[in-house]
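[1] Quick one: sequence plus predicted model below, questions after.
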Amino acid sequence: MAIAEFFATQFIRREAAHRSGITGNVEWTRHLSEVVADIATANGFHVKTKAVHDEFGRAEYFTLDALCLEGAHPQHGADRIAFPLPAITLEFENRPDRILYDYWKLLCVRSRLRVLVLIVPSDSAEARHIAELTALRAEHASLDGEDLLLGGRNGMANKPDAVWTVHVWRSGGFQGIKLEEGQPWNRPVP
């Protein structure tokens, strides 16, 4: 049985077996989230859902800090939903696991531009993170779109002359680039 059919069968069976007294959207979302969690757990997967909290009291797993959509959204009268441009995560903890997790989330999103903004204490810390991010990105070499890393330093919010480092994924690695004044944000720098 293909994975889609397996999941559909499990979902329909479990949902029908546990449905009772659902009166609103919140209860319905929680009910269906619990069904998904039951299927995942029964099949040896770890699961996070919006409606079911884990042992640390957290719910959602795949939260991104920002998604920007080109043009109008269908909710506001557009006739199609565009893929995000860009998809953005912001990471202010100098922890490799958090930085890799935030970048992994971006790699899961179909976007022409994925942006990871990190604040780290030093150039050497940034270099270590870039090496780890390069290894992760290399595992997903077939992805379309561009990846942009913007690196800042701890305490830069209080320094008007603070400078961001800019790295773009090109030819199998992140390359540092210098931006030209007045260049549109959505065009690659040659």
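    Thanks, I have it. Predicted, not measured: the structure shown is a model, and the values here were computed from it.
[2] From here on, just use CA atoms for contacts and neighbour counts.
    OK.
[3] If you count neighbours, what's buried in the helix ranked longest in the chain?
    Using DSSP state H to define each element, the chain has its longest helix at helix 25-42. Under the neighbour-count criterion of 16 or more other CA atoms under 10 Å, helix 25-42 has 29, 30, 31, 32, 33, 34, 35, 36, 37, 38, 39, 40 buried.
[4] could you pull out the helices for the protein?
    For the chain, applying DSSP H gives helices covering 3-18, 25-42, 96-107, 123-138.
[5] Reformat the ones you listed as JSON lines; add distance to residue 169.
    Formatted as JSON lines, the helices of the chain follow (distance: least, CA to CA, whole Å):
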{"stretch": "helix 3-18", "distance to residue 169": "33"}
{"stretch": "helix 25-42", "distance to residue 169": "34"}
{"stretch": "helix 96-107", "distance to residue 169": "12"}
{"stretch": "helix 123-138", "distance to residue 169": "8"}
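[6] mind checking how far residue 17 is from residue 131?
    Look at residue 17 and residue 131: by CA to CA, to the nearest Å, they are 49 Å apart.
[7] And for residue 88?
    20 Å.
[8] okay, these two: which has more neighbours?
    More neighbours surround residue 88 than the other of residue 88 and residue 131, with 22 against 13 (other CA atoms under 10 Å).
[9] was I right about that one contacting residue 115?
    Yes. With contact defined as CA atoms under 8 Å, residue 88 and residue 115 form a contacting pair (4.7 Å).
[10] where do the contact lists of those two overlap?
    residue 106 (CA atoms under 8 Å, 6 or more residues apart in numbering).
[11] just to revisit the earlier point, quick one: closest of the helices of the chain to residue 69.
    Residue 69 lies closest to helix 96-107 among the helices of the chain, at 15.0 Å (CA to CA).
[12] Now do the buried residues in the closest one.
    99, 100, 102, 103, 104, 105, 106, 107.
[13] can you redo those as CSV with distance to residue 170?
    Formatted as CSV, the buried residues of helix 96-107 follow (distance: CA to CA, whole Å):
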residue, distance to residue 170
99, 20
100, 19
102, 20
103, 16
104, 18
105, 20
106, 17
107, 15
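[14] Second structure for comparison follows:
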Amino acid sequence: MPAISNAKIAILATHGFEQSELEVPRDKLRSAGATVHVVTPDGQAIKGWDKTDWGSEVEADKALSTVQASDYDALVLPGGQINPDLLRVNDSALSLIRDFVGNGRIVAAICHAPWLLIEAGVVEGREMTSYHSIRTDVKNAGANWVDREAVVSNGIVTSRNPDDLDAFTAKIIEEIEEGRHERG
């Protein structure tokens, strides 16, 4: 049985997440057999952003205060501009991200979500990608920015935009099947 069938994955998001960047990984990871929990700051439903306007609500499974990195194999961080900008000033969100990285668990960030990795202080020396408009932010934080659909750097997966969702999700599955990562 593939490791993904036994995996527990948290998706951390708040209002303004890019609709497809939460729903596609959530649905594909669940279809692959993983248990996936949508985690929001207060455990309440959140409203997405769908390309150019507000999208649909997504129900939360858990509140951020009830989640620990040790309970999960991976953390997925959807982008959009609003969602990561709100979360990067949330100390509990940043602490959770640091705990995932510190414990060798998979962290996957797409689009503008690498802002969260930057704010958590976990990008220096890594190869990463992101939405093109935050390329300079990623570089200034000490990462080597590359223009590829999915980049893996020692268990941290990054992708550029919704067009990369298939590659992004495939890399998350691949990394979970590889297991925990020692981080340098």
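    Good, I have the coordinates. In this text, all values refer to a predicted model and were calculated from it rather than measured experimentally.
[15] And the TM-score between them?
    TM-score for the superposed chains, counting by TM-score structural alignment, normalised by the length of structure 2: 0.32, backed by 96 aligned residues with a CA RMSD of 4.8 Å.
[16] Run through the neighbouring helices and strands of the longest helix of structure 1.
    helix 3-18 (3 or more CA pairs under 8 Å, 6 or more residues apart in numbering; DSSP states H and E).
[17] Near residue 27 of structure 2, how many residues? Count them for me, please.
    Neighbour number of residue 27 of structure 2 under other CA under 10 Å is 14.
[18] in which helix or strand would I find it?
    Following DSSP states H and E, one finds residue 27 of structure 2 within helix 19-31.
[19] going on from that helix, what's the next piece of helix or strand?
    Downstream of helix 19-31 of structure 2, the next assigned helix or strand under DSSP H and E is strand 35-40.
[20] Downstream of that following strand, the next helix or strand is which one?
    Per DSSP H and E, the first helix or strand lying C-terminal to strand 35-40 of structure 2 is strand 46-50.
[21] Mind listing what's buried along the helix or strand just after that following strand?
    Once the chain leaves strand 46-50 of structure 2, the next helix or strand it forms, by DSSP H and E, is strand 53-58. Residues 55, 58 are the ones in strand 53-58 of structure 2 that count as buried (16+ other CA under 10 Å).
[22] just checking, what packs against strand 53-58 of structure 2?
    Where contact means 3+ CA pairs under 8 Å, 6+ apart, strand 53-58 of structure 2 is packed against strand 46-50.
[23] and the angle for the longest helix of structure 1 with helix 3-18?
    For helix 25-42 of structure 1 against helix 3-18, the angle by axes from the mean of the first three to the mean of the last three CA atoms, to 10 degrees is 120 degrees.
[24] circling back to that earlier point, reformat the buried residues of helix 25-42 of structure 1 as JSON lines; add distance to residue 153 of structure 1.
    What follows is the buried residues of helix 25-42 of structure 1, written out as JSON lines (distance: CA to CA, whole Å):
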{"residue": "29", "distance to residue 153 of structure 1": "41"}
{"residue": "30", "distance to residue 153 of structure 1": "41"}
{"residue": "31", "distance to residue 153 of structure 1": "44"}
{"residue": "32", "distance to residue 153 of structure 1": "43"}
{"residue": "33", "distance to residue 153 of structure 1": "39"}
{"residue": "34", "distance to residue 153 of structure 1": "41"}
{"residue": "35", "distance to residue 153 of structure 1": "44"}
{"residue": "36", "distance to residue 153 of structure 1": "41"}
{"residue": "37", "distance to residue 153 of structure 1": "39"}
{"residue": "38", "distance to residue 153 of structure 1": "43"}
{"residue": "39", "distance to residue 153 of structure 1": "43"}
{"residue": "40", "distance to residue 153 of structure 1": "40"}
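[25] circling back to that earlier point, now the helix holding residue 27 of structure 2 against strand 46-50, angle please.
    Here helix 19-31 of structure 2 runs at an angle of 110 degrees relative to strand 46-50 (the same axes, to 10 degrees).
[26] Just the buried residues of helix 19-31 of structure 2, please?
    Neighbour count says helix 19-31 of structure 2 has 19, 20, 21, 22, 23, 24, 25, 26, 28, 29, 30 buried, by 16+ other CA under 10 Å.
[27] From those residues, pick the one nearest residue 55 of structure 2.
    Of all those, residue 19 has the smallest distance to residue 55 of structure 2: 6.6 Å, by CA to CA.
[28] ok, now how distant is the closest one from residue 176 of structure 2?
    Note on residue 19 of structure 2: its distance to residue 176 of structure 2, by CA to CA, is 23 Å.
[29] Check residue 86 of structure 2 too.
    Separation of residue 86 of structure 2 from residue 176 of structure 2 (CA to CA) stands at 27 Å.
[30] So these two - more neighbours on which side?
    Neighbours around residue 86 of structure 2 and residue 176, counted as other CA under 10 Å, are more numerous at residue 176. The numbers are 23 against 16.
[31] Quickly find the element holding the more buried one.
    With DSSP H and E as the test, residue 176 of structure 2 turns up in helix 165-178.
[32] which helices and strands sit right next to that helix?
    helix 19-31, strand 106-110, strand 156-159.
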